[in-house]
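K.L.:
Give me coordinates for this.
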Amino acid sequence: MLARAGATPDLVACLVAEATRKRPADRLVEACCFMLEGALTDLRIASNSGDTKARAGLAEACHAVETAVTAKSLAPGVLVLIARAFAQAGLDAGPAPKKAMIAGMEAGFSHDPTPSGPGALVEQLVPLAEALGQDPFAVHAELAATGAAFPSEHRAAMAAEVATSTIPALRDAALGFLLDADPAPSLAVLEVLVAQARRHPAPSRLVERLVSLRPWLPPPRQAKLDAAIRALRANAAAPVPAPRVEVTRLLASLCDGAGAQSLFALLKTGRRFALASVLIKADVGVADAWVREAMPKREADGLIAQITDATEAVNVPISFVQARLADALAINLARQTPPRRPLGPGSVQISARASSGPTLTCNGQTVP
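P.N.:
A predicted model of the protein is given here:
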């Protein structure tokens, strides 16, 4: 409601006013950031649909945050919450929160995301992984959102420590940093994986995920990833048999006025269904991706019906999906900007091969 009424800048003003009081109410600050996340999400979605009013509102909201962060001395904890709101809304908060965070840390305000002592961060994340059902995609989303306000070196240290975990959900969550817009966390994770591969056998699924991620990365990162894959394969565990996967339906939404289009793939594994989707933008490439798994047929049919009604999606052949996805990934590679976030939660992934075009992969199995 706030976003549609154009009141998001007023919400930012309320947040800053409370955060800069001598004794701010933490609950009110957190509530404002929660509402800010919702408003930004609504504006982003409407903007992606070609709503010019929403685009103007989103630009105004971002300007209000940048002005407030630059003009006011906000506590590092508040900056983390603001950056988190942007990250959860699928947006970049810009350089202002990071500059303010660095200034605060230099002034003596310590809010380091990497607790002192080896393994301290991983120990703190164990309850989080349990609370999120050991879902690596959900764990990564939390890590990425929490660390959005921190400088590059701090985020790289956080990603590297998480990659050292022996808990599969945490170790796999670190792979999400390979798609980070900042190359530092990506390289830090790869260095850890190579170092560990020399000492311990790597799970076959870890190698499969790295192979599937490769086409999404810019060429400079692909070279580093290739070295990591070779090191991991030299000491990898035996592959785990993958279930039979059937592509039952492929759909594409109509392009909106801004050139944005969504692709959908409905897949069947046993008696359950999964729906994967990517959002393609004309000047961005693949901008977003998600997957919903383990659905019964009735739920899958209902979701497809909702998508068809909301986006006017139509059935398309695999050749159309191949061409659109290959073109979009080419834009990502040319701009050296990986897709905003990894697919999740789940294991359905969409990848592209230079020789034969894109393929659908589920649990490591290529679907023709």
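
K.L.:
use CA for all of it now, contacts and neighbours both
P.N.:
Will do.

K.L.:
who touches stretch 83-97?
P.N.:
If you take Cα atoms under 8 Å, 6 or more residues apart in numbering as the criterion, stretch 83-97 is touched by 33-34, 36-38, 40-41, 44, 62, 66, 69-70, 79, 82, 141, 144-149, 340.

K.L.:
Could you give me the PyMOL syntax to select whichever of these are buried?
P.N.:
Selection command for PyMOL covering only the buried members of these, criterion 16 or more other Cα atoms under 10 Å:
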select buried, resi 33+34+36+37+38+40+41+44+62+66+69+79+82+141+144+145+146+147+148+149+340
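
K.L.:
Let's see which of the contacts of stretch 83-97 end up in helices.
P.N.:
33-34, 36-38, 40-41, 44, 62, 66, 69-70, 79, 82, 141, 144-146 (DSSP state H).

K.L.:
The stretch 201-350 of the chain: helices as residue ranges?
P.N.:
204-213, 219-233, 297-311, 318-335 (DSSP state H, counting those that start in this stretch).

K.L.:
of those helices, which approaches A157 most closely?
P.N.:
Proximity to A157 (Cα to Cα) singles out helix 219-233 among those, at 17.8 Å.

K.L.:
by contact count, what packs against the closest one?
P.N.:
helix 183-197, helix 204-213 (3 or more Cα pairs under 8 Å, 6 or more residues apart in numbering; DSSP states H and E).

K.L.:
just to revisit the earlier point, do you know which of the helices of the stretch 201-350 of the chain lies nearest P243?
P.N.:
That would be helix 204-213 among the helices of the stretch 201-350 of the chain, by Cα to Cα, at 13.2 Å.

K.L.:
which parts of the closest one are buried?
P.N.:
S204, R205, L206, V207, E208, R209, L210, S212, L213.

K.L.:
and what of stretch 91-103?
P.N.:
Buried-residue list, stretch 91-103, by 16+ other Cα under 10 Å: L91, D92, A93, G94, A96, P97, K98, K99, A100, M101, I102.

K.L.:
do the same with stretch 325-345
P.N.:
So stretch 325-345, judged by 16+ other Cα under 10 Å, has buried residues 325-333, 336-345.

K.L.:
Ok, stretch 166-174 next?
P.N.:
In stretch 166-174, counting by 16+ other Cα under 10 Å, buried: P168, A169, L170, R171, D172, A173, A174.

K.L.:
Surely the third one is in contact with P136?
P.N.:
Right, L170. Yes - using Cα atoms under 8 Å, L170 is in contact with P136, at 6.2 Å.

K.L.:
what about D182, how many residues close to it?
P.N.:
Neighbour count for D182, taken as other Cα atoms under 10 Å: 15.

K.L.:
Can you tell me how far it is from A75?
P.N.:
Separation of D182 from A75 (Cα to Cα, to the nearest Å): 24 Å.

K.L.:
same deal with G257?
P.N.:
According to Cα to Cα, G257 and A75 sit 41 Å apart.

K.L.:
Which one's more surrounded, these two?
P.N.:
The residue with more neighbours, out of G257 and A75, is A75; 16 against 12, by other Cα under 10 Å.

K.L.:
The structure of the following sequence is requested for comparison with the preceding one:
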Amino acid sequence: MFARSIKNALNELAEASDITSNQASLERSSTALLHDPEHGESLVRALGSIEPDQNAINEMLQVLTSALDGARMAQEGGQARGGVLIARLEGTVAQLASKGALTMYGSLSLSRAWVRAGLVPPEQLGKAGEAPNEPGLGPLNPDQAEAMFDDVFGELIEQADGDVTVLHEALGEMLPSLPADVRGMIVSTTTARPDGIFGRLGCAFLVDPSEDTRLAAALGLADRLAKGSLEAEVAAQLIILRSWLPSDAARAKLDDVLRDAMRKGVSRGAITEPWTLHKVLATMPDGSGAQSIGVSLQSGSRRVLAMLLLKQDFGINDAYVVPCASASEQRNILASLEAETNAMAVSPDYLSSALELSLGDGLAHGLPPAPGLVEIAELCGLTGLHPRNQTTAALLNTPDPGDELAACSPQARGRLINTSEYWVEDHPLTDCWFEDSDASRAALDKPRTPRAMDTALWKSLEGRRDWWARIIAHSAMLLKAGGHDELRALSRQHRPCLRAALCARSQLCWTFMSRRLVHGCMVARRRIALPPRSSCKC
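P.N.:
Here you go, the predicted model:
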């Protein structure tokens, strides 16, 4: 039934005794499915037609989620095979739906896999339980939607115990298994319900990846205002959230809500008292443009960690809060992040600046931030968090506002660039700064002489100057925020911020960075290293 890679993964997961072995097994199966996407079809068919009492549901869900997550990251990294696997699995879902073979539990399981992998689930999941060529549920009226919500999701509300994030995550995994019109009616009707948790739930749905869900949430907030139950605190949050949204129908409807709120005197409410912020840790961006940030927070005896993932061209990709049972648990998690990733302590100002730039980056690509940012911004007191768009040229000047590089002699600049060879010793995460896109693979895989291969690879890198310049500029900003901007000497120990700032200005010198990327490509592809270029194109 299953390919060997899937069988092995299911057996290993059933016997795994720790997270490390679990993760290793999932990585192997994910890589195998990327290379043989047709093997994933049987997994989707098995999960899509499954019933709650069958065996190995959790293991199958883990394997599929890992495969979809790996495919998404490959696609974001410029590898077509990631999109091929996703399309293949979505096609299998469509086939199941057309044959009436999707069970309700199977649809829910597939929805969870897609959502947990950071992907929008296929629309066909909403056809679970329908016979072929027969109409589905049809549109619901608000009363039916209310009754359905209480019947299907009432237990979730009790389990959430007032926690909006828990409720939103649970609903986010379940709603895609319902027909689109039913889903939209439930979101809008729920958002308009009188209890305070539902107004905040509407805020979370406003930054959903699906435009239809965002619009449904805006419509629900409009109904909430019309009923006189839109809280001033929620109205205040909506003013901030508006700037986080792409320019679409949902934002247009939210504009109407805000205008009507002002006319009705629903003014800005009292800002929720922020928690005490103890520490902010941030990693260097990795080779895919991803940067992790961890924030330790406390309110009375309650302690949490706010975790964020920023990714170039994708904005704020993930944001969530981890409750901590004690101060020692909170410290241990942060210490682990610091040790494993060489994360450095930065100021709250850096946190705000990094989030604003990432918000602007995501919106430039039509992407709202992860819904968890709503809660994190409130906890951290980031009431003025708005997207900031910055050109590459402007970003390059940020780490060196005094333009100290202009005062450096050509020899001093050369030494700064040359000592960048040691970045990996100070910041191991830069060891994964290499290109592994289809373009670089094409340059390496086509039979040609070493010199021709060298030329082809360098040509493919030319189109990536701006992208890498932004990565290194963000790194320079991090180094400066972490206190690594001393000007005592030209050594690598004392000039990391300026060194990164100089290398970020790729128009000044692209040679060293290209060497690093070329070498990374070679290592990644296990090919013979190309001879380094000796001349500088400054």
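
K.L.:
out of the helices and strands packed on helix 219-233 of structure 1, nearest to L250 of structure 1?
P.N.:
helix 204-213 (19.9 Å).

K.L.:
average offset between the closest one and structure 2?
P.N.:
Comparison of helix 204-213 of structure 1 with structure 2 after fitting gives an average deviation of 2.7 Å (mean Cα distance after the TM-score superposition for structure 1).

K.L.:
what does stretch 184-194 of structure 1 give?
P.N.:
Stretch 184-194 of structure 1 sits 2.3 Å off on average (mean Cα distance after the TM-score superposition for structure 1).

K.L.:
That stretch aligns to what range in structure 2?
P.N.:
Per TM-score structural alignment, the counterpart of stretch 184-194 of structure 1 in structure 2 is residues 212-222.

K.L.:
and that stretch, how far from the chain's centre?
P.N.:
Offset of stretch 212-222 of structure 2 from its chain centre (Cα atoms, centre = their mean, to the nearest Å): 23 Å.

K.L.:
out of everything not next to it in sequence, what's closest to F150 of structure 1?
P.N.:
With sequence-adjacent residues excluded and distances taken as Cα to Cα, 6 or more residues apart in numbering, F150 of structure 1 is closest to K98, at 5.8 Å.

K.L.:
That should have said H140 of structure 1, apologies.
P.N.:
Using Cα to Cα, 6+ apart, the nearest residue to H140 of structure 1 is A173, at 4.7 Å.

K.L.:
That neighbour sits in which helix or strand?
P.N.:
helix 168-174 (DSSP states H and E).

K.L.:
Which strands and helices lie in contact with that helix?
P.N.:
helix 120-131, helix 136-146, helix 152-163.

K.L.:
how far apart are the shortest one and its match in structure 2?
P.N.:
Once the two are superposed, helix 136-146 of structure 1 sits an average of 1.5 Å from its aligned residues in structure 2 (mean Cα distance after the TM-score superposition for structure 1).

K.L.:
V348 of structure 1 contacts Q365, doesn't it?
P.N.:
No - under the criterion of Cα under 8 Å, V348 of structure 1 is not in contact with Q365, lying 9.6 Å apart.

K.L.:
More neighbours: these two, which one.
P.N.:
The neighbour comparison of V348 of structure 1 against Q365 (other Cα under 10 Å) goes to V348, with 23 against 17.

K.L.:
Aligned counterpart of the more buried one in structure 2, please.
P.N.:
In structure 2, V348 of structure 1 lands on L379 (TM-score structural alignment).

K.L.:
Now do the contacts for its match.
P.N.:
Applying Cα under 8 Å, 6+ apart, the residues contacting L379 of structure 2 are E273, P274, W275, L297.

K.L.:
buried subset of these?
P.N.:
P274, W275, L297.

K.L.:
In TSV: those residues, plus distance to H39 of structure 2.
P.N.:
Below are the buried ones among the contacts of L379 of structure 2 laid out as TSV (distance: Cα to Cα, whole Å):
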residue	distance to H39 of structure 2
P274	49
W275	48
L297	44
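
K.L.:
of these, closest to E41 of structure 2?
P.N.:
L297 (43.6 Å).

K.L.:
For A141 of structure 1, give its distance to L178 of structure 1.
P.N.:
For A141 of structure 1, the distance to L178 of structure 1 - Cα to Cα - is 13 Å.

K.L.:
where along the stretch 401-538 of structure 2 do the strands fall?
P.N.:
With DSSP state E, counting those that start in this stretch as the criterion, the stretch 401-538 of structure 2 has no strands.

K.L.:
where exactly do the helices run in it?
P.N.:
Counting by DSSP H, counting those that start in this stretch, the segments of the stretch 401-538 of structure 2 that form helices are 404-407, 410-419, 423-426, 438-445, 450-462, 465-481, 496-504, 511-525.

K.L.:
Would you point to the one among those helices that's packed deepest?
P.N.:
helix 496-504 (a mean of 27; mean count of other Cα atoms under 10 Å).

K.L.:
That helix packs against which elements?
P.N.:
Taking 3+ Cα pairs under 8 Å, 6+ apart as the contact cut, helix 496-504 of structure 2 packs with helix 392-397, helix 410-419, helix 465-481.

K.L.:
can you put the ones you listed in JSON lines and add distance to D260 of structure 2?
P.N.:
Below are these laid out as JSON lines (distance: least, Cα to Cα, whole Å):
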{"stretch": "helix 392-397", "distance to D260 of structure 2": "38"}
{"stretch": "helix 410-419", "distance to D260 of structure 2": "57"}
{"stretch": "helix 465-481", "distance to D260 of structure 2": "40"}
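
K.L.:
Quick one, which of the ones you listed gets closest to L137 of structure 2.
P.N.:
Nearest to L137 of structure 2, of those and by Cα to Cα, is helix 465-481 at 47.2 Å.

K.L.:
can you tell me what part of structure 1 that closest one aligns to?
P.N.:
Under TM-score structural alignment, there's no match for helix 465-481 of structure 2.

K.L.:
tell me how far that helix is from the chain's mean position?
P.N.:
Worked out by Cα atoms, centre = their mean, helix 465-481 of structure 2 lies 19 Å from the chain centre.

K.L.:
what's the angle from that helix to helix 450-462?
P.N.:
70 degrees (axes from the mean of the first three to the mean of the last three Cα atoms, to 10 degrees).

K.L.:
From the contact counts, what lies against helix 465-481 of structure 2?
P.N.:
By 3+ Cα pairs under 8 Å, 6+ apart, helix 465-481 of structure 2 packs against helix 392-397, helix 496-504.
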